[in-house]
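Asker: using only what follows, build the 3D model:
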Amino acid sequence: MSWILRAAAPDDLPAIMAIEEELFPDDAWSPESMAAEVAGPHGHYLVAQAEDGEIDGYAGLLAPRGSGQGDIQTIAVVARARRRGLGRTLMAALLTEARAREASEVFLEVRADNPGARALYEQLGFEEIAVRPRYYRGGVDAVIMRRATSEERAS
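Answerer: Alright, predicted model coming up:
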């Protein structure tokens, strides 16, 4: 299975929101929030389009130029595309964009009960720096992770 990564467009919002609501039923972003993020001047949102035309994943970075920092806002991969390197590919693209925007460090938050995502982020050089207790619905903690963008470990 292969994908084309491309900039997310307003026309992609229905597919993005369908994935968002399926994968994050308790914590899904609102359509209005997602639309604002995709269209925002400081963000970089990508979709992964499969050979059959379906959107199999998306990811977003917030990194205002000159701020020195970036934040991985969201990343999602549908079940049929998991364990095939798509999450890693999306993350690598966001880290490349963060470097292009001169961000020296990138942060993200991940649910403490998501060991697969945490393992991927650790493999990519992210380190746990803090915990936000009961951040997500259902009382699940958010683990805050950080990575310097100069680290070339995105592969």
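
Asker: okay, CA-based contacts and neighbour counts for the rest of this
Answerer: Noted.

Asker: what comes up buried for the longest helix seen in the chain?
Answerer: The longest helix of the chain (DSSP state H) is helix 86-100. For helix 86-100, a neighbour-count test (16 or more other Cα atoms under 10 Å) marks 86-99 as buried.

Asker: for that helix, what is the distance to the chain centroid?
Answerer: Distance of helix 86-100 from the chain centroid (Cα atoms, centre = their mean, to the nearest Å) equals 9 Å.

Asker: can you check stretch 21-34 too?
Answerer: Centre-to-centre, stretch 21-34 and its host chain are 13 Å apart (Cα atoms, centre = their mean).

Asker: how about stretch 100-120?
Answerer: Chain-centre distance of stretch 100-120: 8 Å, with Cα atoms, centre = their mean.

Asker: ok, stretch 36-51 next?
Answerer: On Cα atoms, centre = their mean, the centre of stretch 36-51 falls 10 Å from that of its chain.

Asker: and the longest helix of the chain, what does it pack onto?
Answerer: Contacts defined by 3 or more Cα pairs under 8 Å, 6 or more residues apart in numbering; DSSP states H and E place helix 86-100 against strand 43-50, strand 55-62, strand 69-77.

Asker: for comparison, sequence B:
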Amino acid sequence: MFEKFKEWFATTGSPKRPCLDFTRRVVMISGHQYIVRMADDTDIDTMVTIEERIYGKAPWSYAAFRIELQRPHDRLYLVIEDDQQVVGFIGTAVDWYHYDLHITNVGITPSYQGKGIGTYLISTTKNYARHLKLHSMSLEVRVHNFSARKLYESLGFKDHHIKRRYYLDNHEDAVDMQANLLK
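Answerer: This is a model prediction of the structure:
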């Protein structure tokens, strides 16, 4: 039976998906010019450093980011630069089966927070998800991170359910939030 399955999968296989792609662009956010582009391996150290500045200890390791960037058919990571310095990033994962774009992480250097950069990155990936004809976006956020939850709600995300003891560092619950893209 296994041999028949291997033969079937070799001839039909899973659908071939194109690599996710994003064209580098210059954008204006709150009157300031930034460059948004796809992340690559040279950005990993900076993404880890941004997480360290935000959380004290980076939740994602160099290796975790590297693995994500090696999945071009279902992962899209964008960075945003100010004067050739990466100041923020967003990571997404496409769930082709459920037609969902999941935000895996968002990080903005603390001195750049509150300037609309996170909102821009989320809105950009939301438009990208629509371009891919996906039906929804999803993310998890710490239950006590009220400022992030408020931001996500302003961008159309709604509480879906609680994931108990989701975060490994302190076992805090997460709120699973979803945005419908079919509206």
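
Asker: just give the TM-score of the two.
Answerer: The TM-score (TM-score structural alignment, normalised by the length of the first structure) is 0.89; 150 aligned residues with a Cα RMSD of 1.6 Å.

Asker: could you dump the helices and strands packed on helix 86-100 of the first structure to TSV with distance to P133 of the first structure and mean neighbour count?
Answerer: Formatted as TSV, those follow (distance: least, Cα to Cα, whole Å; neighbours: other Cα atoms under 10 Å):
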stretch	distance to P133 of the first structure	mean neighbour count
strand 43-50	27	22
strand 55-62	23	24
strand 69-77	19	21
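
Asker: closest one to E54 of the first structure out of the buried residues of helix 86-100 of the first structure, please.
Answerer: L86 (13.9 Å; Cα to Cα).

Asker: who touches the alignment partner in the second structure of that closest one in this structure?
Answerer: Here L86 of the first structure is matched to I117 in the second structure, going by TM-score structural alignment. By Cα atoms under 8 Å, 6 or more residues apart in numbering, the contact set of I117 of the second structure is I29, G88, I108.

Asker: distance of I117 of the second structure relative to I80 of the second structure?
Answerer: Separation of I117 of the second structure from I80 of the second structure (Cα to Cα, to the nearest Å): 8 Å.

Asker: list the contacts for G91 of the second structure?
Answerer: R75, L76, Y77, L78, I103, T104, N105, V106.

Asker: list the contacts for the alignment partner in the first structure of the fourth one?
Answerer: Following TM-score structural alignment, the counterpart assigned to L78 of the second structure within the first structure is L46. Residues touching L46 of the first structure, when contacts are defined by Cα under 8 Å, 6+ apart, comprise L5, R6, A7, A8, Y58, A59, G60, L90.

Asker: what touches both of I117 and I80 of the second structure?
Answerer: G88.

Asker: which single one of the contacts of I117 of the second structure is nearest to W8 of the second structure?
Answerer: Comparing those against W8 of the second structure with Cα to Cα places G88 closest, at 43.7 Å.

Asker: translate the closest one into the numbering of the first structure.
Answerer: Matched by TM-score structural alignment, G88 of the second structure corresponds to G57 in the first structure.

Asker: correct me, but its match touches T74?
Answerer: No: taking contacts as Cα atoms under 8 Å, G57 of the first structure lies outside contact range of T74: 10.4 Å.

Asker: mutual contacts of these two, please.
Answerer: Counting by Cα under 8 Å, 6+ apart, nothing touches both G57 of the first structure and T74.

Asker: perfect, that will be all.
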